[in-house]
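Engineer: how would this look folded up:
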Amino acid sequence: MKQKVTAVFDIGKTNKKFFLFDKNFKEVHKEYTSFEEIEDEDGHPTENLPALKKWLKEVFDRILEKKEFNVKAINFSTYGASFVHIDENGKPLTPLYNYTKPLPESVVESFFEKYGPKEAFLKTTGCADLSMLNSGLQLFWLKQTKPEVFKKIKYSLHLPQYLSHVFTGIPLSEYTSIGCHTALWDYGEKDYHNWVYAEGIDKILPPIVSTETSINMNYNGNRIKIGVGIHDSSAALLPYVRSIRKKFVLISTGTWSIAFNPFTENPISTDTDDKDAINYMRINGKPVKASRLFLGNEYKIQVGKLKEVFGVDEDYHRTVKFDYDTYFEIMKDFKHCFKWESVTDDDMPAKTEMSYHKYEHAYHQLMIELTLLQIKCIKKAIGDDVILRLYVDGGFSDNDVYIKLLSHYFRDKKLRTTNASLGSALGAAISISDTKLNSKFLKKNYALKKHVPFIISG
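Structural biologist: The predicted model follows:
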């Protein structure tokens, strides 16, 4: 008997992964690859789209021929802020422009002359700043600077939907990709922003469907349900939304730590200067209020410096456990010691100054200061909503000092950590399944752990 499985391509900037999940969402097969980046016409590094497309087809066709698996469905999870512009024959017209590519200042200025003021626009569209990371601006840039290419665009597809299109030939849009800081969506109006219609860009954006949509197709002689794709951050959030009945905030940690509030009453932040308050969308188009912090990046920089100062091994920081006495010693006459390099904060000193002789002490100081930044970030995501549950996943979920501090500072909330290494891939599989998830799902699939605040003595 062949095993029934759901296939997922989970495409990151670096690693391209392929998974098969059984009916209980357990991983039964995994493979991955990576490609050297190629260059666009300006010499900027970009995704090797032809190699990616070839790999998708080869892997999937090979799996379909295997005797042990019966693939019933396939879906796609990818990074956001990326468009593939196709002509009437479905052929890409441009490279997949990298979201790190700078947009010409003149284009941004001319955009705001037409559709500003800037602060109001950013808040309305749930964006933090304007660059290629706001993929809608890429369409404005193409229309302004490459009109001959723009004229040939039949459809502009977000990357997850392009991968779906590779298999179905059907061009579609869905909420999670539109909602990830694209500058296309007006969160107040729940529709594309006026500028999209004014520039005629709505004509090249395919019809919007729910992220749960799938297309039943005959693919190489197999009846397969093909999903429309999902943005990876929203995919990672989905298993939580589907399995937890009470309101919560998810703190997804890594290079960026993003606090997601999927239960917001007020998606748009009132602080127009706050570059780190952004919006996403759930699979049904409901807004998610988010706040981001460059946590992992800053941690890496500062841990590198501590290594030099104290002459410890590269990985020594991973061994440090929370120490109650060290914490209280630091807090007795607490002052901020670290000058951040990739984060700005009003409390940081002009330069890093410490008088510690032990690595563990300095590390605790670092983690206290970073956790204080994290707390501000989480509070912004919560806003005025009443939320009593926090879930932490990603790289910092097993950092003992970080977790103990968070549970201490949020004593009034229930803190849980999960090990969601399959996060976005699993979310993509769940989004096209009819399975109802129950409260035990996270325990079974995500190594859910409860944390209680440490006891304050004295």
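
Engineer: going forward, measure contacts and count neighbours with C-alpha atoms only.
Structural biologist: Fine.

Engineer: what helix or strand is Gly427 on?
Structural biologist: In this assignment (DSSP states H and E), Gly427 forms part of helix 423-431.

Engineer: what's the answer for Ile226, then?
Structural biologist: When elements are defined using DSSP H and E, Ile226 is found to belong to strand 222-227.

Engineer: Next, the angle from that strand to helix 423-431.
Structural biologist: Computed by axes from the mean of the first three to the mean of the last three Cα atoms, to 10 degrees, the angle separating strand 222-227 from helix 423-431 equals 110 degrees.

Engineer: could you say what helices and strands strand 222-227 packs with?
Structural biologist: Taking 3 or more Cα pairs under 8 Å, 6 or more residues apart in numbering; DSSP states H and E as the contact definition, the neighbouring helices and strands of strand 222-227 are strand 69-78, helix 159-168, strand 214-219.

Engineer: Following up with a second sequence; could you model it the same way so I can compare the two?
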Amino acid sequence: MAKLPVTAIFDIGRTNKKFFLFNEQLKEVHQSYERFEPIPDEDGFPAEALQAMSEWMLTTFLDALKLEEFEIKALNFSTHGASFVHVDELGDPATPLYDYLKPCPEELLDRFYQENGGKMNFCRSTSSPPLAMLNSGLQLYFLKYAKPEKFKNIKHSFHLPQYVSFLFTGEKTSDFTSLGCHTGLWDFEKKDYHPWVDREGFRCLLPPIKSGKTVIRTKPELGNIPCGIGIHDSSAALLPYLKQESEPFVLLSTGTWAIAINPFNKSPLTKKELKRDCLQFLSVLGEPIKISRLFIGEEHKFQIEAMYAHFHLERGTYKKLTFDDAICQKVRAKSEKRIAFHYLKPGDFDLESAEKTDWASFENFEEAYYTFMNELTDLQLSSLNLVLEGSSVKQIFIDGGFNANPIFLEMLRKKLPELEIIPSDFPNGSALGAAMLINEAIKLNE
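Structural biologist: Predicted coordinates for the structure are as follows:
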């Protein structure tokens, strides 16, 4: 019986670690996943269980090589970003895999920005809003000055996609999609590392930059199989849409964050845009891609819990709602703001907000929810406009959790009548994008 040729992909999220096999038509034919509890770093802050994850990846791949029905022809990786793995001379981790939410000392951040021309000038040149440890380059600065005993053991620093590729291949690489992801490392105008990287002596720690279409091979004991260098998951999720669509579009990828991605907008960032959480990524070939971010998933979760508590309703009630144009018109006709946002700051977009939620003004749960969605989509519209401005986009694809929310979709349609709003979803989109990338790369290298 002939074996089915497949592409293997590890898709490493913050919560779920997944392994996929895709057939030649890029249809999923096998999946497994694992979760690992965080382990405390030396300061007691939760960190990724790097050793356990690495062992699971290697064991899972070796087991897949033994499957009688499949023959693995290619391997690639997509992972969450803003995560550095620092290794010693032997290639072993020299520090924990620090969580990007780990606090960074304010005095250290202040000193860093003073040394680099001021916060907003630095952020504009690196297309990186000031996000502390979420700017992964600042993790190196933090280690050098706050943890010198650990820093002295670092020989190489990999972003997570390239570290897991290194595990399987032994090849040391950096890639554009990780470097261009609000790291504070890349000067978008000079198309090179920002001068501070050389001033601090960090360039020698960062492996050579390779195109995302580079093909290397796994170690002999892992099959000597064509392998990619890994890709940042948000960039990977965009690739299926780029493959499918011939006209300019925006992808609004929703979940914890709503990330609006416009791969056709190359305009430089302004300081005002940066303050509104607009930034640029780099594509697999190093081209800028404009994006904006909004923390809508957690805001939605917070407001829904407050509504359930106030109206004494069970969880999941909002999912039973269908779009009602009469309720929509009713809440849109009221000019006053009635929802007090918990995470989001409408003032950042020059929008008004309520100081506290006006519960007495709602007749029922439906009106409260529609009011929240109306005010939330006002914010989403402002965030979208940051990447729409100056481009010829006619379509917005919405994937992730909010693509199944009819009230969110219809309210956006009413506020953007000139654009086609299309709920869409590529299941396991970041894994699918990584599979597309390595298969295209192999064809180019044949």
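
Engineer: As a markdown table, the helices and strands packed on strand 222-227 of structure 1 with mean neighbour count and distance to Ala362 of structure 1 would be great.
Structural biologist: Formatted as a markdown table, the entries for those read as follows, by neighbours: other Cα atoms under 10 Å; distance: least, Cα to Cα, whole Å:
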| stretch | mean neighbour count | distance to Ala362 of structure 1 |
| --- | --- | --- |
| strand 69-78 | 24 | 38 |
| helix 159-168 | 23 | 43 |
| strand 214-219 | 15 | 52 |
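
Engineer: for these, which one sits closest to Lys300 of structure 1?
Structural biologist: strand 69-78 (24.8 Å; Cα to Cα).

Engineer: Stretch 369-379 of structure 2 vs structure 1, average distance?
Structural biologist: With mean Cα distance after the TM-score superposition for structure 1, stretch 369-379 of structure 2 departs from structure 1 by a mean of 1.0 Å once superposed.

Engineer: coming back round to it: tabulate the helices and strands packed on strand 222-227 of structure 1 in TSV, adding columns for distance to Met132 of structure 1.
Structural biologist: Supplementary listing: these in TSV, determined by distance: least, Cα to Cα, whole Å:
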stretch	distance to Met132 of structure 1
strand 69-78	17
helix 159-168	14
strand 214-219	29
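
Engineer: so which of these comes closest to Thr14 of structure 1?
Structural biologist: Among these, strand 69-78 sits nearest to Thr14 of structure 1 (Cα to Cα), with 11.1 Å.

Engineer: Tell me the helix or strand right after the strand holding Ile226 of structure 1.
Structural biologist: strand 230-231.

Engineer: So which elements touch that following strand?
Structural biologist: strand 69-78, helix 159-168, helix 175-178.

Engineer: Can you add distance to His361 of structure 1 and give these back as TSV?
Structural biologist: Conversion of these to TSV gives the following (distance: least, Cα to Cα, whole Å):
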stretch	distance to His361 of structure 1
strand 69-78	40
helix 159-168	45
helix 175-178	43
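
Engineer: still on that earlier bit, quick one: the helix holding Gly427 of structure 1 to structure 2 mean distance?
Structural biologist: Taking mean Cα distance after the TM-score superposition for structure 1, the mean distance separating helix 423-431 of structure 1 from the aligned residues in structure 2 is 0.9 Å.

Engineer: next one: stretch 156-167 of structure 1
Structural biologist: Compared with structure 2 after fitting, stretch 156-167 of structure 1 has a mean deviation of 0.4 Å; criterion: mean Cα distance after the TM-score superposition for structure 1.
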